[in-house]
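*Asks:* Model the structure of this input:
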Amino acid sequence: MKILGVSAFYHDAAAALIDDGEIVAAAQEERFTRKKHDPSFPSRAISFCLEYGGVSINELDAVVFYDKPLLKFERLLETYYAFAPKGLRSFLTAMPVWLKEKMFLKRLIRQELGKLGYDKKKKIKLLFPEHHLSHAASAFYPSPFQKAAILTIDGVGEWATASICLGEGRNITILKELKFPHSLGLLYSAFTYFLGFRVNSGEYKLMGLAPYGNACSPDIKRYEQLILDELINLKKDGSIWLNQDYFDYAAGLKMVNEAKWELIFGIKKREPEDALEQAHCDLGLAIQNVTEKIVILMAREARRLTGADYLCLAGGVALNCVANGKLQKSGIFKDIFIQPAAGDAGGALGAAQAAYHIYFEQERKVSRSGDALKGSYLGPTFSDLDVVLATKKYKAGYTCFEDFDTLTRRVAELLAAGNVVGWVQGRMEFGPRALGARSILGDPRNAAMQKKLNLKIKYRESFRPFAPSVLADECADFFDFEGISPYMLLVHPIAERLRKAVPADYQSLGLREKLYFERSELPSVTHIDYSARIQTVHKSTNPRYYDLIRAFKELTGCPVLVNTSFNVRGEPIVCTPEDAYRCFMRTGMDYLVVGNFLFDKKLQPDWIEKDNWKEEFVLD
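*Replies:* Coordinates of the predicted model:
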């Protein structure tokens, strides 16, 4: 049985194909169109999935969309009615789109499928599970657990903004839901907006900024109390009520009432390119602390309702890896599994799986060797011919290594010498994290590496941390963590033995001074609070990346590399060898490895294309 899952028309459109329950392929549309968070119908992602699976569109048993558009439309109408006459401008903006496109989504989907060869006579089933059911399915069905609590938290689906479910066998039972306009995801996005970052893409920047808050400052507790007293009402089960006097997202065109926020917090809304001040950092830490508290309360309620020993997480808030690390440390559950494409992209996969197990009543096979996501390496791959064609197009110079071990030893030497290396191997990752298939790599022992990567290669804010990739069997020697974190979705501390003391006046230092103070023997992956967003690398899922890190360890004694996504600010992660070469030539990267091909920047022809990535890509 072949089922195609689709998410589209909000942000992070994606497609996923399953065949008799096995995940065959999954990819976001942005990787093909080169438009970050592309919301459009994922025609190219669908074409890839079908081609990779050797399936024609007319052989599908069902196409499954990740939410119920009519239920979402009902929520929209009821919300405007409840807030009337407020929201008239927003209503007049939204209604034409809904009436023209989303009210007739079945017809639109069939039209788009028709462009891909769909024969209307085949009458393929078109199914619409609820948004949070798609999220829950995306986390539970690939997990290694036979029975688990499922917690989904995001901005909003149709009505639900969070849900607690029980997954057992092939069944998912929804036990409790939080309803719009009350939403932890929208609360966090409101602070993202107020602090000058872009909603639906800048939340991870807020998470990275939060540790720069002065934890000893009374302002932190004051901000937290203001949030709890003025903005929300927090219940013991983790449910929240948001005071809509302070928010504008329900019926307006902005996230918050800026004047009221500026009044209660005593700071002005930050614009995207404004300098970051200590007050911004402190407010970021306050909302991060409140978010972690709410997530923990929701998890405790999930444990109480289900009695399950294990937890699965999905929804955009599940990408908050700091909260995930705190949740794991809490011991509420024996173990947790987090969907690597936790946001709307993962909804495409969950929709297909929900149809297979719930609608078609097919039994679930739990993987005996970890989860069923194959390391999240579910996207397109490439051949040597693809690399050669790209080199011919750009007259690129390269060395091709017949022996991969020789290549890894050479790349390890380059990394140890302080070079930055683009690394492209095998199938592309599904989800927002680069996991060693489309990555930019560096030496974590190099104190200048974070600054070099941020300012000369990624062209992004200097405060943002980088993640370590560590050989899975050596993780506990370098981090205060003994489990696995293959999807870079858990934050845990650097091992005590690697830490360096900070000066007594450290908390009073400015952001820049804190940033460049060497805090451990792995300074380029140690965040301001001695934490790190860990990726454990496993030979079973990514043998080439594993072998590279092993070669680096043999040379240096360090089984850790700096790993960041292969893109510049505002650009989607690279997909093809050509994407990789173009990004390589437009940045300060020193070397590029694609398959067995090594490119030295010094040996490349002059780059004659206009270096206009800032105009080509909308900044995130």
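*Asks:* make it CA atoms for all contacts and neighbour counts henceforth
*Replies:* Noted.
*Asks:* Okay, buried residues for the strand or helix carrying residue 327 please.
*Replies:* Taking DSSP states H and E as the definition, residue 327 sits inside helix 321-330. Using 16 or more other C-alpha atoms under 10 Å as the burial criterion, the residues of helix 321-330 that qualify are 321-328.
*Asks:* let's see this one next to it:
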Amino acid sequence: MYILGINAYHGDAAAALIKDGKIIAAAEEERFNRVKHCAGFPTEAIKYCLRAAGITIEDVAHVGISRDPSAHLHKKILFTAQRASRQIVGRRRPAVASKLAGLTKGNGELARGISEGSDQDDATEITENGNGHNRGVLRQIADRLGNAAKVRDVKNELAVALSVSKSKLGATFHNIEHHRAHLASAFFVSPFARAALVSLDGFGDFISTMWGVGEGNSIEVMDQVEYPHSLGILYTATTQFLGFPYYGDEGKIMGLAPYGQP
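*Replies:* Now for the predicted structure:
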């Protein structure tokens, strides 16, 4: 049985193909289009995986998408509403708003880096000044809704990308919560019958960290860390503070860290 995994409309768009629990092929879209941290649809990566296995999309039984727009939806709505309320108050306190905005000025604007780059799909935008808060919130909501719609309609996008009719896509499609997908990708292709599992990054589906136990063909989530708490965002903010733009250079800072003086 072939299972196709897709990371789409999220940083480092990629595809992976598994047969009976073993990885057949995997690739990131940036390897083909040369766009670093590409966050679109991994058309060429999918084609590569199918070619590597010598199959067509009609041979795939299941397609897993590493995002679930409905996950923690009520928490997302509540957070957005609370943030909008705080911003209205912030407009009456320009000094505070100005100080907050100062945190993102420089070579890398934290807000834009979070928005454009990837693992930070649920992060919120921080504007550079005290104006336009409501407009920023509305734009954020519109962007999130548009992104969610694309994630839900991956079947149609896949048919277009491969130039086939949707009727030929007999696979069952699954939207999987971001960090559950991380845990599954680590455990289900591992040699272990039972293992402790940890997933930690910037953000995905409103969660930054998740841990649990994998046993057999099941995963039990023990706990998780929700937005806005995130070690990944701390790494991103530190990297941007040091002059690297947007998202994706955290590894360089980690590599340089041993050479610094405390």
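*Asks:* Would you check the span in the second structure matched by the next helix or strand after the helix holding residue 327 of the first structure?
*Replies:* Per DSSP H and E, the first helix or strand lying C-terminal to helix 321-330 of the first structure is strand 335-338. When the second structure is aligned by TM-score structural alignment, strand 335-338 of the first structure has no counterpart there.
*Asks:* Does anything pack onto strand 335-338 of the first structure? Which helices or strands?
*Replies:* Contacts defined by 3 or more C-alpha pairs under 8 Å, 6 or more residues apart in numbering; DSSP states H and E place strand 335-338 of the first structure against strand 310-314.
*Asks:* one step back: now the angle from the helix holding residue 327 of the first structure to strand 310-314?
*Replies:* Relative orientation of helix 321-330 of the first structure with respect to strand 310-314: 170 degrees, computed using axes from the mean of the first three to the mean of the last three C-alpha atoms, to 10 degrees.
*Asks:* So which elements touch helix 321-330 of the first structure?
*Replies:* Contacts defined by 3+ C-alpha pairs under 8 Å, 6+ apart place helix 321-330 of the first structure against helix 278-306, strand 490-493.
*Asks:* Residue 304 of the first structure: which of the buried residues of helix 321-330 of the first structure is nearest?
*Replies:* For those, the closest approach to residue 304 of the first structure (C-alpha to C-alpha) belongs to residue 327, at 15.2 Å.
*Asks:* Contact partners for residue 278 of the first structure?
*Replies:* When contacts are counted by C-alpha atoms under 8 Å, 6 or more residues apart in numbering, residue 278 of the first structure is found next to 212-214, 510-511.
*Asks:* In helices, which of those residues fall?
*Replies:* Judged by DSSP state H, the contacts of residue 278 of the first structure include residue 511 as members of helices.
*Asks:* Let's have the contacts of residue 278 of the first structure in a markdown table, adding neighbour count.
*Replies:* As requested, these are arranged in a markdown table below (neighbours: other C-alpha atoms under 10 Å):
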| residue | neighbour count |
| --- | --- |
| 212 | 25 |
| 213 | 24 |
| 214 | 21 |
| 510 | 12 |
| 511 | 19 |
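*Asks:* so where do the strands sit in the second structure?
*Replies:* Ranges of strands within the second structure are 2-7, 14-19, 22-28, 60-65, 172-175, 194-204, 207-215, 218-226, based on DSSP state E.
*Asks:* what's the matching range in the first structure for the longest one?
*Replies:* When strand 194-204 of the second structure is aligned against the first structure using TM-score structural alignment, it corresponds to residues 147-157.
*Asks:* ok so, going back, closest to residue 21 of the first structure out of the helices and strands packed on helix 321-330 of the first structure?
*Replies:* Sorting these by C-alpha to C-alpha, the top spot, which is the nearest, belongs to helix 278-306 at 25.2 Å.
*Asks:* Name the residues of the closest one that are buried.
*Replies:* Within helix 278-306 of the first structure, the residues that qualify as buried by neighbour count (16+ other C-alpha under 10 Å) are 278-303, 306.
*Asks:* Next: stretch 83-102 of the first structure.
*Replies:* Under the neighbour-count criterion of 16+ other C-alpha under 10 Å, stretch 83-102 of the first structure has 87, 90-91, 95, 98, 102 buried.
*Asks:* Could you pick out which of those are located in helices?
*Replies:* Members of those lying in helices (criterion: DSSP H): 90-91, 95, 98.
*Asks:* circling back to that earlier point, as JSON lines, the buried residues of stretch 83-102 of the first structure with distance to residue 583 of the first structure would be great.
*Replies:* Converted to JSON lines, the buried residues of stretch 83-102 of the first structure look like this (distance: C-alpha to C-alpha, whole Å):
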{"residue": "87", "distance to residue 583 of the first structure": "42"}
{"residue": "90", "distance to residue 583 of the first structure": "38"}
{"residue": "91", "distance to residue 583 of the first structure": "41"}
{"residue": "95", "distance to residue 583 of the first structure": "40"}
{"residue": "98", "distance to residue 583 of the first structure": "37"}
{"residue": "102", "distance to residue 583 of the first structure": "36"}
